[in-house]
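S.K.: need the 3D shape of this:
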Amino acid sequence: MSRRYPPLTAMMAAEAAARTGSIVGAAAELGVTAPAVSQQIKLLERHLGRRLFDRGRSGVTLTDAGRSILPYLAEGFDNLAKVGQIGPSDRSPGRIVVSAAASVALKWLPGAIDAIRRDRPDLRVELRMEEDPVDFGEGGPDIRIGYGELPYTGLVRRTLVRDCLIPVARPGEPSNWDEDRLIHTDWGGSYASLPVWRDWAAAAGVKMLDPRRGQRAGASALAQEMAAEGGGVALTNALFAARDLAAGRVACPFGPALPMRDGYTICHKDRAPISRDLADRLILQAEMDLDFALSRVTPPLG
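M.R.: As a prediction, this is how the structure comes out:
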């Protein structure tokens, strides 16, 4: 029988809140918003079927159930940290290579690595922007991130995140539906199945008259940049938009979010603990970034 683990993101949020005694303190430590931490704690409480914290104006305090569970969480994360410390001696010269598709590499991965290195400043990473297939032979990457089912065997294969597409525009832009302001993304042959504005309109119950109107971009990252510069409204990955939303470069003028048909996949070699540790952290960071982006989605057009 397979084990039913609590969500890793939720456990990390609860452990940080218990240790700092504050939702705000936990959010600052994890690099996310306080509402995102609260949401993850509620998720863990629902999973366990018990309340772990009492909320007050001065912070949070553990319930009896929380005090009984905290030592296990703390010990588990201490052990994860010890595993991560094994890695540098297993690989010479101690650098881990992460390869990703273009939009992932441009719009999400650098910020994710930066957030992770706040906790692991000893981590040495080389980022590569490549399209599939990549060569995992000598000198190849340790970790690969791409969309859908990746064409690799002999590797550990996991879901990074199941992303959504959201509309984004420069803050202050009109929030009405105007087909002349839409930025259409040409996903390319390998990603032809990805949703486009026509799919979003159908899901939102909005009538689309002519999909040829508006602007066009050859990649999700480029469409998002056009939107940030005031070029219109782009339909982009919530994961990729998270940091621009946090920085105020873009805003979501209207909802809803449209789930993507497939998830992003992360593949890694299993030969060194550092690969597994970084993959774990990237998955956690992706979940937190997606939660934050979706918290900024405004009500649907109506």
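S.K.: could you use CA atoms for every contact and neighbour count after this?
M.R.: Will do.
S.K.: by contact count, what packs against the helix or strand containing Val98?
M.R.: If you go by DSSP states H and E, Val98 is part of strand 95-100. Other elements packing on strand 95-100 under the criterion 3 or more Cα pairs under 8 Å, 6 or more residues apart in numbering; DSSP states H and E are strand 124-129, strand 143-147.
S.K.: to compare against the first, here's the next sequence to fold:
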Amino acid sequence: MKVKFPPLHTLRCFWVVSQTGSFKAAAEDLHITQAAVSQQIRQLEEWLGFQLFDRGHRQIEINATGKQLLPYVQKGFDSLAEGLQRLSGDPSPNVLHLSVLPSFASAWLLPRVPQFQEQHPDIYLQIDMDRDQPFNNDGKNDMGIRYGIDDFVGLHTHWLSYDTIFPVCHPLLYQGEEDVWSWLKRQYLLADQDPMDYHWNQFLISHDQEPSDYRRRLHVSDTWALTEMALAGQGVALVRRSICSDALEKGQLIMPIKSTFQSRYGYLLVAPEHHFKWPKVVAFSEWITQGIQKMPWYRL
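M.R.: This next block holds a predicted model:
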């Protein structure tokens, strides 16, 4: 049997009025006039053939018939909202899939995951540690955390922080007994693949050094591995403060050259623009932004 429905906008108006308790408040929520709210409620009542509200002087109150109808209208709009959410591409509103650089995950994010889970126990994190493009055709990731510049075509970005960069090494590797530049020429300069090798050249040029004089270089594919190699005394690593700050504070690493510079690269959140409207993504974005703003290396 074909069921006839009243105009949808009148049901929505009824639902909002029942939630707010007044035509005036409902008008503000719906961005229409108070007279339009009154007209839509009257239109719905005429269509149904009975009143839904008792009207008094300057006040209204939902009556027994309105209370009987309300849960069905509520259920209908809840179901509609769920359907629209699924159509938006978020079938798992309580699971947040993150693609995170291994270096940032190891040095900063993973030690702080319990704090996020305590604040948001209803959101289950799934973290993939990788350097690849976080959004390909598999549609698995909700958000990526990357270090770079704002050149992610077709994606929306949210900047977290720039970072300070400087060379570090094991305390026993350099004890100040000779000219630091002569010493540095004999060491392996450890660098991630771009942009860190570029940064090494920029660092040397900024100190009036010729990059070609520093030929002993070793490249690895991950910044966290650079820090581990420096801790093992295998060379001088050019790393971000966000990655090595704990080791510096503990005296496990030193700065043989007391000089730093700020890169044009930085940490940013990356995702399709509509992902940033999802509640789970909003929650994580706010949490990580506030956390990084408290860090001594925070720069924007």
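S.K.: please state their TM-score.
M.R.: Once superposed, chain against chain, the TM-score is 0.55 (TM-score structural alignment, normalised by the length of the second structure); 200 aligned residues with a Cα RMSD of 3.2 Å.
S.K.: re earlier: average distance between the helix or strand just after the strand holding Val98 of the first structure and the second structure?
M.R.: Counting by DSSP H and E, the next helix or strand C-terminal to strand 95-100 of the first structure is helix 102-107. Superposing on the second structure places helix 102-107 of the first structure at an average distance of 3.4 Å from its equivalents, by mean Cα distance after the TM-score superposition for the first structure.
S.K.: just how off-centre is the helix or strand following helix 102-107 of the first structure within its chain?
M.R.: Counting by DSSP H and E, the next helix or strand C-terminal to helix 102-107 of the first structure is helix 109-117. Using Cα atoms, centre = their mean, to the nearest Å, the mean C-alpha position of helix 109-117 of the first structure is found 11 Å from that of the whole chain.
S.K.: residues contacting stretch 183-197 of the first structure, please?
M.R.: Stretch 183-197 of the first structure has contacts (Cα atoms under 8 Å, 6 or more residues apart in numbering) with 211, 214-220, 223, 226-227, 231-235, 260-261.
S.K.: tell me which stretches of the first structure form helices.
M.R.: 8-20, 23-30, 34-48, 64-90, 102-107, 109-117, 197-204, 220-228, 238-247, 273-295 (DSSP state H).
S.K.: can you say which of the helices and strands packed on strand 95-100 of the first structure is nearest to Leu48 of the first structure?
M.R.: strand 143-147 (31.6 Å; Cα to Cα).
S.K.: for that closest one, packing partners?
M.R.: Counting by 3+ Cα pairs under 8 Å, 6+ apart, strand 143-147 of the first structure packs on strand 95-100, strand 264-268.
S.K.: hmm, who's touching it?
M.R.: Counting by Cα under 8 Å, 6+ apart, 97-101, 104, 132, 160, 262-269, 275, 279 sit against strand 143-147 of the first structure.
S.K.: repeat the analysis, applying 7 Å as the threshold.
M.R.: Applying Cα atoms under 7 Å, 6 or more residues apart in numbering, the set of residues contacting strand 143-147 of the first structure from outside is 97-101, 263-269, 275.
S.K.: re the thing from before, please identify the deepest-packed of the helices and strands packed on strand 95-100 of the first structure.
M.R.: strand 143-147 (a mean of 25; mean count of other Cα atoms under 10 Å).
S.K.: so how far is that strand off the chain centroid?
M.R.: Offset of strand 143-147 of the first structure from its chain centre (Cα atoms, centre = their mean): 13 Å.
S.K.: packing partners of the longest helix that the second structure contains?
M.R.: Secondary structure of the second structure per DSSP H: the longest helix is helix 64-87. For helix 64-87 of the second structure, the contact count by 3 or more Cα pairs under 7 Å, 6 or more residues apart in numbering; DSSP states H and E identifies helix 8-20 as packing neighbours.
S.K.: nothing else from me, thank you.
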